[in-house]
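Colleague: just need the structure, nothing else, for what follows:
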Amino acid sequence: MGDILYSKFPDLTLSQHIFHLTNPSSSQIVQNASLKFLQTAIEEKEMAPLYRYLAHPTEGILNMLGEGTSAQPTADSYGMTAIRRTPSNATNLLATRRPSLTVSLPWDEALYEKLVKANEAELEAIKKEEEEAVEKAGDTEVQSAKGKRAEFWTRVGHKDKGIAEYETLFEKTSILGTKIDIVLAIIRTGLFFGDKLLVKKTIDRASALVESGGDWDRRNRLKAYQGLHLLTVRSYSLAAPLLLDSLSTFTSYELCNYSSLVVYAVLAGSVSLKRVDFKTKVVDAPEIKAILGDSSDKLAALSGALSAGPSAGDEDMPDAGTTTSATPRPAAVNLTTLGQSTAEEQDAESAIDFSSLADLVGSLYTGTYTKFFDSLGTVETNFLSQDRYLYEHRHWFIREMRLRGYQQLLQSYRVVGLRSMAKDFGVTIDFLDKDLSNFIATDRVPCTIDRVNEVIETNRPGDKNRQYADVVKQGDQLITKLQKYGQSVRLRGSERG
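Modeller: Just a heads-up that it's a prediction; the model follows:
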């Protein structure tokens, strides 16, 4: 169906830099670098609407004075309409709703006027090209000219007009592949501005188009889009298989780089997959071993010697307590697309240290719980707190991973010493008691804590006992509802008498 169209804009790396400006976990060096990147991008790409949306003294989301202003767009003296602000979208684009900026994006009225004039001149040139295409050329040239208008608004960062132009282009396009490319561009626009509802609706729309006859490449691209969206709405169990499947066929560099995809896939798989699937799809996956494994694993993965499966080296896994070297891992490499990514993309990925992620995976599977908790804290610092898609759910992820560790240890024993378990996890007895109590109260861990004797007794009822307990619980709820209904009927009958 031809090359992928409309994939250059919006630049999602720019939204990550905007996130860093308001992220209290980002270092001063990172924030300064992000500010420089953002200012350069705004000037080079002439992004007047985005500049106003971010930094305007009264309407910009980075300016505290803009909080609570009218949600209706307003036009400036040049006729440029500001992007409509909504609190939910602003929150998802930024790290916090009310950012406390140590590095701010200054407002320069002269720069804004210069960018607006450049935008008006470019729009006039596009309009002239459209008119000439209508008069002298065919439908293909007309569609190409209209596509430039849609890409223009997406490039300069105007969400509403960009989507409106893409919708117009979609209605006048008959080629299925082009329709899918347009919808994918709308999805990325929603991801850029943190509009989860728009992303969900548009992904459903793209799925229907792909199922109606989309080619293999676009089908695989959509899989990565779906996985990333599910990650942003905390559906890790649904995101994990999509992201893990995308590792071997990933080409959606307009969505994220391959290193980020590896991080998303490993984290989603670690928190949601059952132990057997975790072993097969994460611990033994060739694409992941090529990045998180030791030197021999990387060499074997690159040569194709590694294979993932239920029995792929399971007998060779080290026992609990065995430690592995925490040397920095090199950058991620997509084994199936070597040579397709640009040198700039590969250089950008080379700075990532995957050692804490590798330690998290290895220690969870081998049951090295002290190391597991240590690496979990490092992963939070290095990955969860630094990524705009992971930041919102970082506390939930850490809590679920602690629960996963507790469940994995307790399922092997009938009675466990409280002091011994606290030592295994490298925490105090009081912390373990409080943390486990919260999970016990919500029926997440089937055990009881005897603090006097300092033991934890697990309680794993059989299927029949569990079914019986469910029937009793649901029966009690039904009887309560019937009693309330009966009382209501009797009251109404007495009123009628």
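
Colleague: contacts and neighbour counts: CA atoms only from here.
Modeller: Fine.

Colleague: tell me which residues touch the residue nearest the centre of the chain, please.
Modeller: The centre of the chain sits closest to Tyr389, judged by C-alpha atoms, centre = their mean, with a distance of 3.7 Å. Tyr389 makes contact with 231-232, according to C-alpha atoms under 8 Å, 6 or more residues apart in numbering.

Colleague: helix, strand, or coil at it?
Modeller: Using DSSP: H, G, I helix; E, B strand; the rest coil, the structure places Tyr389 in coil.

Colleague: would you mind measuring from Asp424 to Asp430?
Modeller: Between Asp424 and Asp430 the computed distance is 14 Å (C-alpha to C-alpha, to the nearest Å).

Colleague: neighbour count winner among these two?
Modeller: Applying other C-alpha atoms under 10 Å to Asp424 and Asp430 shows that Asp424 carries more neighbours, namely 17 against 13.

Colleague: next, the second sequence, to be compared with the first:
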Amino acid sequence: MATKKDKEDPKSYPDMALAELYHQAGGSEEVKAKVVELQATKLWVLWGGDWGKVPADMVKAVEEEEKTLKAALETAREEEGETDILDAYFALASFYSKIGDKDTAVTTFDEILKLGKLSSQKKLEALMGKVRIMSFFNVSPTKVLEEAHTVAEAGGDWDKRNRLKVYKGIDCIVGRDFETAAKLLASCVKTFSCEEYISFDGFCLLTVILNTLNMTRVDLKKDIIDGPEIRGALREGGGKLAREVCEALHSCEYATYFKAVVALEPVLESSRYLSQHKSFIVREMVVKGYQQFLQSYKSVKLSSMAQAFGVTESFLDAHLCRFINAGRLMAKIDSVEGQVETTVADKKNQQYRAIIEDGDKVLNRVQRLSRVVDV
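Modeller: Here you go, the predicted model:
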């Protein structure tokens, strides 16, 4: 695992940890102090509704720094070579990213990309900087990532290609493509070098949660539970709790698993990448627990299953009915005998259900379009 990059490195801005802190604490004094430290005047305007007017000394310092950086760029254009011009551009883009001026930062990165004789490495540096500032403000960077992937495949070095996997993985999380995200993040655990985007602890938290949902038990044990990097990172707080969820599922300790999943909800809420998916993730973890348990039985007493999960029979009955009716569990409940019986999925029935669901989606879209046209 790489150490944190130098804070003066252009790749270090915007401060992504600040975006996470703002998600958790809003316009708190802690956030305010960090904004002042960065002299992020644009963030003060956006976030500081209760902070009052932007301090005059901060405004003056930012104006002077911008003036100095622009002057350095002009000097480089007039007197120096392409390398110096490029460095001056990156310094300016870093400055705008630091103070939270998204639009000007993006414009500056675009100006860099238009420069002649730009190497693949510098193109990637600009594109990755653009991704970060967009992500900081919750603007989808998917198209920029696609462009970066094309450049990386043509001539990017190993480090940038590896870091792009993390960037892409996080973008997939936002778009709820958890399966792709899980694979990308898991592939980077041993080679993580992306502190400019997310801390290693934060990265490991995402990796554990998503792979608990998507990995097989064998791979989960090998790649996640026994992974020394993850064990070393997630030793306390939400990270430790995520590990407990993962380990309890693997060990088939279902009552412990259920309690840990419930306790994990505030951790999901505190993550700017996972909070919008909190209910979905909890539901999928519940389903995975039920699926794993039922795989071992042709039939099982409802009372025995309820005891295993540490819940009442009535709660379990209602829960199972919900997921069975939704087609998420291949089982049926014999209420007379108090039994849960697993069923073998019929491929044709599954295909029929998928066709019906797809047809419903198309019909809903047509109806919405029809209403728009009528208006």
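
Colleague: now which residue in structure 2 aligns to the residue nearest to the centre of structure 1?
Modeller: Applying TM-score structural alignment, one finds that Tyr389 of structure 1 aligns to Tyr273 in structure 2.

Colleague: mind checking how far that match is from Phe178 of structure 2?
Modeller: Relative to Phe178 of structure 2, Tyr273 of structure 2 is positioned 11 Å away (C-alpha to C-alpha).

Colleague: now swap in Leu113 of structure 2 and tell me
Modeller: From Leu113 of structure 2 across to Phe178 of structure 2, the span is 31 Å (C-alpha to C-alpha).

Colleague: residues in contact with the equivalent of Asp424 of structure 1 over in structure 2?
Modeller: In structure 2, the residue matched to Asp424 of structure 1 (TM-score structural alignment) is Ala308. Neighbour list for Ala308 of structure 2: 253-255 [criterion: C-alpha under 8 Å, 6+ apart].

Colleague: any idea which helix or strand comes after the helix or strand Ala308 of structure 2 falls within?
Modeller: Element membership of Ala308 of structure 2, judged by DSSP states H and E, is helix 302-309. For helix 302-309 of structure 2, the following helix or strand on the C-terminal side (DSSP H and E) is helix 313-325.

Colleague: for whatever helix or strand Val30 of structure 1 lives in, which positions count as buried?
Modeller: For Val30 of structure 1, the host element (DSSP H and E) is helix 28-44. With burial defined by 16 or more other C-alpha atoms under 10 Å, the residues of helix 28-44 of structure 1 counted as buried are 31-32, 34-35, 38, 42.

Colleague: more neighbours, Leu113 and Phe178 of structure 2?
Modeller: Set Leu113 of structure 2 next to Phe178 and count neighbours by other C-alpha under 10 Å: Phe178 wins out with 21 against 18.

Colleague: tell me which residue of structure 1 matches up with the more buried one.
Modeller: Matched by TM-score structural alignment, Phe178 of structure 2 corresponds to Tyr236 in structure 1.

Colleague: right, and that match touches Gln226 too?
Modeller: No. The criterion here is C-alpha atoms under 8 Å, and Tyr236 of structure 1 misses it with Gln226 at 11.4 Å.

Colleague: show me what Ser488 of structure 1 aligns to in structure 2.
Modeller: When structure 2 is aligned by TM-score structural alignment, Ser488 of structure 1 is left unaligned.

Colleague: likewise Tyr166 of structure 1?
Modeller: That one, Tyr166 of structure 1, aligns with Phe109 by TM-score structural alignment.

Colleague: let me know the helix or strand that its match is in.
Modeller: Phe109 of structure 2 is part of helix 102-113, with elements assigned from DSSP H and E.

Colleague: which strands or helices does the helix or strand following that helix pack on?
Modeller: For helix 102-113 of structure 2, the following helix or strand on the C-terminal side (DSSP H and E) is helix 120-136. With contacts taken as 3 or more C-alpha pairs under 8 Å, 6 or more residues apart in numbering; DSSP states H and E, helix 120-136 of structure 2 sits against helix 16-25, helix 102-113, helix 142-155, helix 158-174.

Colleague: how big is the offset of the first one relative to structure 1?
Modeller: It stands for helix 16-25 of structure 2. If you overlay the two and look at helix 16-25 of structure 2, the average distance to its match in structure 1 is 1.0 Å (mean C-alpha distance after the TM-score superposition for structure 1).

Colleague: so where in structure 1 does that helix end up aligned?
Modeller: Using TM-score structural alignment, helix 16-25 of structure 2 corresponds to residues 12-21 of structure 1.
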